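Enquirer: this one's sequence-less:
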């Protein structure tokens, strides 16, 4: 398994393979998303953070996931349209993935042990779990779905200045 975030890749919502190498020197927030979740409203503050800091080298990467309560049933086109129409999402979205289990996306197999959850657990508990990565590709922290994106502003600003 790759040891660096920048060695990872993922398939975007349009079916293109994207190397995380392109986010070198960026502060990255990775979020597993869902369109029919109680936390779906977080798309709006996530987009706000992206707009606020993207010129300074910040990016949000959204990874739709249907593993929790079947809250992301649509295909990639449906997901993309939903996010754009309802929340004005312009940050990069990726193809629907699994975040847990044998079929978990390689990126999540890398992220989970790098920033463990409550009581040292690795599995993702629900949609809108967030991972914060610094400009050097170090996975710094995992945030629970209940952590509001706007509560990450101070940390993001600090990392952008490093």
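Expert: Ah, there it is. All values derive from a computational prediction rather than experimental measurement. Numbers count the residues shown, from 1 in each chain.

Enquirer: could you use CA atoms for every contact and neighbour count after this?
Expert: Fine.

Enquirer: who are the contact partners of residue 128?
Expert: Neighbouring residues of residue 128 by Cα atoms under 8 Å, 6 or more residues apart in numbering: 31, 32, 33, 34, 39, 40, 42, 144, 145.

Enquirer: quick one, strands of this protein?
Expert: 9-11, 17-19, 27-33, 58-64, 130-133, 139-143 (DSSP state E).

Enquirer: take the contacts of residue 128 and write them to JSON lines, including neighbour count.
Expert: Formatted as JSON lines, the contacts of residue 128 follow (neighbours: other Cα atoms under 10 Å):
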{"residue": "31", "neighbour count": "24"}
{"residue": "32", "neighbour count": "25"}
{"residue": "33", "neighbour count": "29"}
{"residue": "34", "neighbour count": "29"}
{"residue": "39", "neighbour count": "18"}
{"residue": "40", "neighbour count": "16"}
{"residue": "42", "neighbour count": "20"}
{"residue": "144", "neighbour count": "16"}
{"residue": "145", "neighbour count": "20"}
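
Enquirer: then this one, side by side with the first:
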């Protein structure tokens, strides 16, 4: 009974405390704050609209930094096959063209669209060109780097898998082909979650 009374007095004291005293309270630690999810981010679309990840809440999302003049550019075809195979079950794929590695995405929106749409027949959403590394990285990529510092993009066609809950579930290097069994299992696991 004594602890309950002490607790009630403490709560009453906080309620009666001046706002300035409460404003001087130490900031919450990162562990105390709710974590940001991927749903907090949006990309400018290649077409000019926005791609808000929150629009895909409850669906797994594969975010891939792409480039038109890379040895991995043929992965566009494999990503399109993944999209065709799993989009009706909820998978979303978002390509994020970037010129950060080897200057292999030097063109503008029309050149990117020509490669992705005309050569590889990509129909999944494409973002406008964005940075994926360093100080100039898009906020999504800065968040992903903070979440998984050992799994940051080191080249084009790095893949991040976001789970149905908006959390970063897995990362796959550029060398992991879209048909790789490990990637397929990760996607199917999230589709079944």
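Expert: Sure thing, it's come through. No experiment lies behind these values; they were computed from the predicted model shown.

Enquirer: give me the TM-score for this pair.
Expert: In this superposition the chains share a TM-score of 0.92, using TM-score structural alignment, normalised by the length of structure 1; 157 aligned residues with a Cα RMSD of 1.3 Å.

Enquirer: and the strands of structure 1 as TSV, adding distance to residue 159 of structure 1?
Expert: TSV is the format used below for those (distance: least, Cα to Cα, whole Å):
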stretch	distance to residue 159 of structure 1
strand 9-11	23
strand 17-19	22
strand 27-33	7
strand 58-64	9
strand 130-133	9
strand 139-143	10
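
Enquirer: now check residue 64 of structure 1 against structure 2: what is it aligned to?
Expert: Taking TM-score structural alignment, the alignment pairs residue 64 of structure 1 with residue 97 from structure 2.

Enquirer: pull the contacting residues for its match.
Expert: 65, 66, 67, 68, 105, 112, 126, 127, 128, 129, 130.

Enquirer: what residue of structure 1 takes the place of the fourth one?
Expert: The criterion is TM-score structural alignment: under it, residue 68 of structure 2 has residue 35 as its aligned partner in structure 1.

Enquirer: surely its match and residue 80 touch.
Expert: No: the criterion here is Cα atoms under 8 Å, and residue 35 of structure 1 misses it with residue 80 at 9.9 Å.

Enquirer: compare the two (neighbour count), which wins?
Expert: More neighbours surround residue 35 than the other of residue 35 of structure 1 and residue 80, with 24 against 21 (other Cα atoms under 10 Å).

Enquirer: what's near enough to touch the more buried one?
Expert: Here residue 35 of structure 1 is in contact with 71, 72, 79, 82, 83 (Cα under 8 Å, 6+ apart).

Enquirer: what's the counterpart of residue 48 of structure 1 in structure 2?
Expert: Per TM-score structural alignment, residue 48 of structure 1 is aligned with residue 81.

Enquirer: run a quick neighbour tally on its match.
Expert: 15.

Enquirer: go on, residue 111 of structure 2?
Expert: Neighbour tally, residue 111 of structure 2, other Cα under 10 Å: 14.

Enquirer: before we move on, what about residue 160 of structure 1?
Expert: Count around residue 160 of structure 1 with other Cα under 10 Å applied: 17.

Enquirer: got the residue ranges for the helices in structure 1?
Expert: With DSSP state H as the criterion, structure 1 has helices at 43-53, 76-87, 106-114, 153-161.
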